[in-house]
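Trainee: Next comes the sequence, and after it the predicted model I'd like to discuss.
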Amino acid sequence: MKNFKKSVGFTLAALGAAVLLAVGGQKAQAATTLTVGASPVPHAQILEHVKPQLKKEGINLVVKKFTDYVMPNRALTAKELDANYFQHVPFLNDYNKKNNTDIVSAGTVHIEPIGIYSKQVKKLSQVKTGSTVLVSNNKPDYGRILTILKDAKLITLKKGVKITSATFNDIAKNPKKLKFKYSYEPKLMPELLKNNEGTLIAINANYAVGADLNPTKDAIALEKSSSPYANIIAVRKGDQNKPAIKKLMKALTSKSTQNWIKEKYNGAVLPVK
């Protein structure tokens, strides 16, 4: 009888230890926190959407919002963030070059087609000679805007120019004598449209959506979905293979998330294919 009691005691103790280990393991898994910096719209919204999915994977996702295009990379380099989500590769390459940093892409998630908006004309073909085109100071976007204008036959570009590095100095012909102004912060572009301060105003989709504009309805011209400017999850070099980052990318590029993006933004944000 004593041996039986001892056996039962040992069994219960073993079971208790197993339970404690299991609970401890779950706590350890839940303690994996991933802090990601993002633009409020749509990046932070998309991250919030995948939070429950990541929680099941043992990842506690913390989203920090940024309203500019400079601080998220600075915070990432300073190790205040594990990743950020707001930029495309041409922007990242330009940032790395200017700041001697080595931030890298962990993968693409979606495309935000940049749009041309106007309160003065309904079509690019209606643009009059000498019209003003307002563009942000975000140089990596210049090629995107030039492509839209080129496709509308408002300008031509010099031969051999790469779209991802093109600037307004690469315009070969400008028959309408369009005047380009590009000294504005990207987040201010919707306000310039509201105040009717230019004939054509280029606005990034995230700022357009944030200002209650619908790019597919309100823009008079929209970047094509075949654009090479897909938005990425950016990390410090070497972190792209970390398990938590891999789980984040899996959640963001899952079929369910991509379908949600399509439905949520009605074409203003396009999931990668």
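Mentor: It's in.

Trainee: all contacts plus neighbour counts: C-alpha atoms, from now on.
Mentor: Will do.

Trainee: any idea whether V23 is helix, strand or coil?
Mentor: Following DSSP: H, G, I helix; E, B strand; the rest coil, V23 is assigned to helix.

Trainee: Can you name the element that comes right after the longest strand anywhere in the chain?
Mentor: The longest strand of the chain (DSSP state E) is strand 103-111. Going down the chain from strand 103-111, the next helix or strand is strand 115-117, by DSSP states H and E.

Trainee: Could you check that following strand and say which residues are buried?
Mentor: Going by neighbour count (16 or more other C-alpha atoms under 10 Å), the buried part of strand 115-117 is 115-117.

Trainee: could the residues you listed go into a markdown table alongside distance to K194?
Mentor: Formatted as a markdown table, the buried residues of strand 115-117 follow (distance: C-alpha to C-alpha, whole Å):
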| residue | distance to K194 |
| --- | --- |
| G115 | 15 |
| I116 | 13 |
| Y117 | 10 |
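
Trainee: those helices in the chain, which residues are they?
Mentor: In the chain, helices defined by DSSP state H lie at 2-30, 45-56, 71-77, 89-99, 142-151, 189-194, 205-210, 215-218, 243-252, 255-265, listed in chain order.

Trainee: right, and these - which one's nearest A106?
Mentor: Closest of the helices of the chain to A106 is helix 243-252, at 7.6 Å (criterion: C-alpha to C-alpha).

Trainee: Can you get me the start-to-end distance on stretch 215-226?
Mentor: 16 Å (C-alpha to C-alpha, to the nearest Å).

Trainee: Run through who's touching that stretch.
Mentor: Stretch 215-226 has contacts (C-alpha atoms under 8 Å, 6 or more residues apart in numbering) with 111, 113-118, 122-124, 144-145, 148, 205, 208-209, 266-268, 270.

Trainee: alright, now check it against this:
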Amino acid sequence: MKNTLIQLIRPTGLLSATLLSATLLAGCGGSDEGDSNSIKVGTVAGPETEVMQVAKRLAKERHDLEVEIVEFTDYVSPNAALADGSLDANAFQHEPYMQSMVEDRGYDFAIAGRTFVYPIGAYSEKYDSIEDLPDGATIALPNDPSNEGRSLILMHNEGLLELKDVGNLEATPIDIAKNPRNFEFREIEAAQLPRVLPDVDMAFINNTFAQPAGLSLDDALIKEGPESPYVNLIAVRGGDEEREAIQQLVEAYQSNEVKDKAKELFDGAAVPGWE
């Protein structure tokens, strides 16, 4: 659309953190598949890591399984590390995102288990309701394929714009058919969205990054409901989903203790995806 301004921002700080994660993992392969007592799992730094720490404790108590958690600060490195064998599993992404990475990069991944739906919300420091959002507002979107589409679909469903295909989970601003209110869009790395919130009129922020920034889903101008298809996963390399150690991790994760910890950390905004 000629009325849609797209700006792509790639923060150098986040790139440095990504390179640091890769450096730390270099030369450190994942657990030997013959070692059923130790695995490495990748998470995104923040409350999701704290949730995984509960599963780690339970896996040790119930199965004598040692779980090493490797933290990342972006959405790309955990899949690269899983693909190259540096990790045995990761737990940070929903299926549409995983499938987009599989298609784009040729990864051979499988779903070992489901974790939580972390609803995405649209936040503003300038406006208290979606009705107050002015024409020509600048809106920040996460720049990963599926979460950007996820945000635009919410705007479509809210009647703020019209997509060419509302079923396109990887929609970007060029897929907008009608933008009657002349919104301008900025595509930002997901982890950086809370930082740019003061500089835009509205930003779509995953709960993974919203909660640590002190944003409550209750304050979102637009938000997903529990019916969202974007349930997060424990992903593994194809063929590993039935490994005993992986199943022990899944069993430890899909527990009341983990559910209670997520409820505490996310203030009720983490919906169990295995129930």
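Mentor: Noted; the coordinates are in hand. Keep in mind that this is a model prediction, so the values were computed, not measured.

Trainee: re earlier: for the buried residues of strand 115-117 of structure 1, which one is nearest K162 of structure 1?
Mentor: For these, the nearest to K162 of structure 1 is G115 (20.1 Å; C-alpha to C-alpha).

Trainee: Please name the residues that touch the closest one.
Mentor: 202-205, 215, 219-223.

Trainee: What is the burial count for F10 of structure 1?
Mentor: Neighbour count of F10 of structure 1, defined by other C-alpha atoms under 10 Å: 12.

Trainee: no wait, A22 of structure 2
Mentor: Using other C-alpha under 10 Å, the number of residues around A22 of structure 2 comes to 17.

Trainee: residues in contact with it?
Mentor: A22 of structure 2 neighbours (C-alpha under 8 Å, 6+ apart): 77, 81.

Trainee: And for the equivalent of G210 of structure 1 over in structure 2, nearest residue in space, chain neighbours not counted?
Mentor: When structure 2 is aligned by TM-score structural alignment, G210 of structure 1 is paired with P212. Excluding the flanking residues, the one nearest P212 of structure 2 by C-alpha to C-alpha, 6 or more residues apart in numbering is G46, at 6.9 Å.

Trainee: Would you mind measuring from the aligned residue in structure 1 for the one you found to V89 of structure 1?
Mentor: Matched by TM-score structural alignment, G46 of structure 2 corresponds to V41 in structure 1. Applying C-alpha to C-alpha, the value for V41 of structure 1 to V89 of structure 1 is 19 Å.

Trainee: repeat for K64 of structure 1
Mentor: With C-alpha to C-alpha as the criterion, K64 of structure 1 and V89 of structure 1 are 21 Å apart.

Trainee: now K153 of structure 1
Mentor: K153 of structure 1 is 27 Å from V89 of structure 1, by C-alpha to C-alpha.

Trainee: For the two, work out which one has more neighbours and name it.
Mentor: More crowded of K153 of structure 1 and V89, by other C-alpha under 10 Å: V89, with 21 against 14.

Trainee: for stretch 102-113 of structure 2, which positions count as buried?
Mentor: For stretch 102-113 of structure 2, by 16+ other C-alpha under 10 Å, it's 107, 109-113.

Trainee: for stretch 74-93 of structure 2, that is, sorry about that
Mentor: Buried residues in stretch 74-93 of structure 2, counting neighbours by 16+ other C-alpha under 10 Å, are found at 74-75, 77-83, 85-93.

Trainee: Between the buried residues of stretch 102-113 of structure 2, which sits nearest E242 of structure 2?
Mentor: A112 (7.4 Å).

Trainee: check contacts around the alignment partner in structure 1 of the closest one.
Mentor: In structure 1, A112 of structure 2 lines up with A106, judged by TM-score structural alignment. When contacts are counted by C-alpha under 8 Å, 6+ apart, A106 of structure 1 touches 232-235, 240-241, 245, 249.

Trainee: where's the residue positioned nearest the centre of structure 1 relative to H43 of structure 1, distance?
Mentor: For structure 1, the residue nearest the mean C-alpha position is F86 (3.3 Å; C-alpha atoms, centre = their mean). Remark: distance between F86 of structure 1 and H43 of structure 1 (C-alpha to C-alpha) = 6 Å.

Trainee: same question, T101 of structure 1
Mentor: Here the criterion is C-alpha to C-alpha. By it, T101 of structure 1 lies 23 Å from H43 of structure 1.

Trainee: that older thread, the match of G210 of structure 1 touches P47, doesn't it?
Mentor: Yes: P212 of structure 2 is within contact range of P47, at 7.3 Å (criterion: C-alpha atoms under 8 Å).

Trainee: more crowded one of the two?
Mentor: Taking other C-alpha under 10 Å, P212 of structure 2 and P47 do not tie; P47 has more neighbours (19 against 14).

Trainee: Lovely, talk soon.
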